[in-house]
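Q: pasting a predicted model and its sequence here:
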Amino acid sequence: MTTDAKVATQRYLISFDDGSMDHIPEEDMPLVGEAAHKVLREAKAAGVWIFGCGVERQQSTIVATDGTITAGPVQEAKVVIGGFSIIEVSSREEAHILAARIAAACRCTQEVREIMFDPES
């Protein structure tokens, strides 16, 4: 009887705050985009990429438990996510390595957080 050895994996959220890329001159944005997409393509080829994207800069809305919808916090008053990646790797160290590559490509600091396991997702 043979068993397939499976490396345990964990999912991580790699993100940066809205406004973190504001220091980049507009004319450099195509280069930044290409550098970021290169990292994304390599992560996909390595099989660790799940999903990621930039988040449109906008006023958020808050949906309460009773369904009431109100205008969200003003961006300047609360840190909001400007972009994120969801990856699945075998260690936090691997997540840090990919986050460092994303940080270099996007020219901004990245935050790495472990995603809690949920057997239903």
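A: Okay, I see it. Numbers count the residues shown, from 1 in each chain.

Q: when you work out contacts or count neighbours from here on, use the C-alpha atoms and nothing else.
A: Will do.

Q: tell me the contacts of the residue nearest the centre of the chain?
A: Central residue of the chain (CA atoms, centre = their mean): Phe84, 2.0 Å from the mean position. Shown in contact with Phe84 (CA atoms under 8 Å, 6 or more residues apart in numbering): 13-16, 52-55.

Q: quickly find the element holding Gly33.
A: Using DSSP states H and E, Gly33 sits within helix 29-45.

Q: put this beside the first:
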Amino acid sequence: MINYLISFPASAMDVPAEELAAVGEAARQVVREAKAAGVYVFGGGINADAAPLMVASDGSAIQATYPQTAEFDGGFCVLRLPSREAAILWAAKIAKACRCSQELREFGDDPES
């Protein structure tokens, strides 16, 4: 089994305000389906109101981000699946529910994780 990250940036979800509740319910239905199938690991959305922090090895923290991740926002989930093909099927379900394309990434295998 492999962990897959399925995600989208907030800007990709261009949904009229009056349809947001329906999109949210459709997304929660996919999450319920993934939980029932036993493949759901974790998911959520990045809290845009909480500024990112850079934490150094000495524990010091400053309000900053890597330049290449300054626009990291939106929603994501991690699913534990048997194959890339299965991950594509789940990503398509999420894309349909959220009404926007999803980015699919595979976590590297680490037996200690």
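A: Received, thanks. Note that the structure is predicted; figures quoted are calculated from it, not measured.

Q: picking that back up, the second structure: which residue goes with the residue nearest to the centre of the first structure?
A: Mapped onto the second structure by TM-score structural alignment, Phe84 of the first structure lines up with Phe76.

Q: leaving out the residues flanking it, which one is nearest to its match?
A: Ser7 (4.1 Å; CA to CA, 6 or more residues apart in numbering).

Q: correct me, but that neighbour touches Leu79?
A: No. Using CA atoms under 8 Å, Ser7 of the second structure makes no contact with Leu79, being 11.1 Å away.

Q: which of these two has more neighbours?
A: Counted by other CA atoms under 10 Å, Ser7 of the second structure and Leu79 do not tie: Leu79 has more neighbours, with 26 against 23.

Q: I figured the more buried one hits Asn3, correct?
A: Yes. Using CA under 8 Å, Leu79 of the second structure is in contact with Asn3, at 5.5 Å.

Q: show me what Glu114 of the first structure lines up with in the second structure.
A: By TM-score structural alignment, Glu114 of the first structure lines up with Glu106.

Q: ok, Ile62 of the first structure next?
A: Aligned partner of Ile62 of the first structure by TM-score structural alignment: Met54.

Q: elements contacting whichever strand or helix holds its match?
A: Assessed by DSSP H and E, Met54 of the second structure sits inside strand 53-55. Strand 53-55 of the second structure sits against strand 61-63, with contacts defined as 3 or more CA pairs under 8 Å, 6 or more residues apart in numbering; DSSP states H and E.
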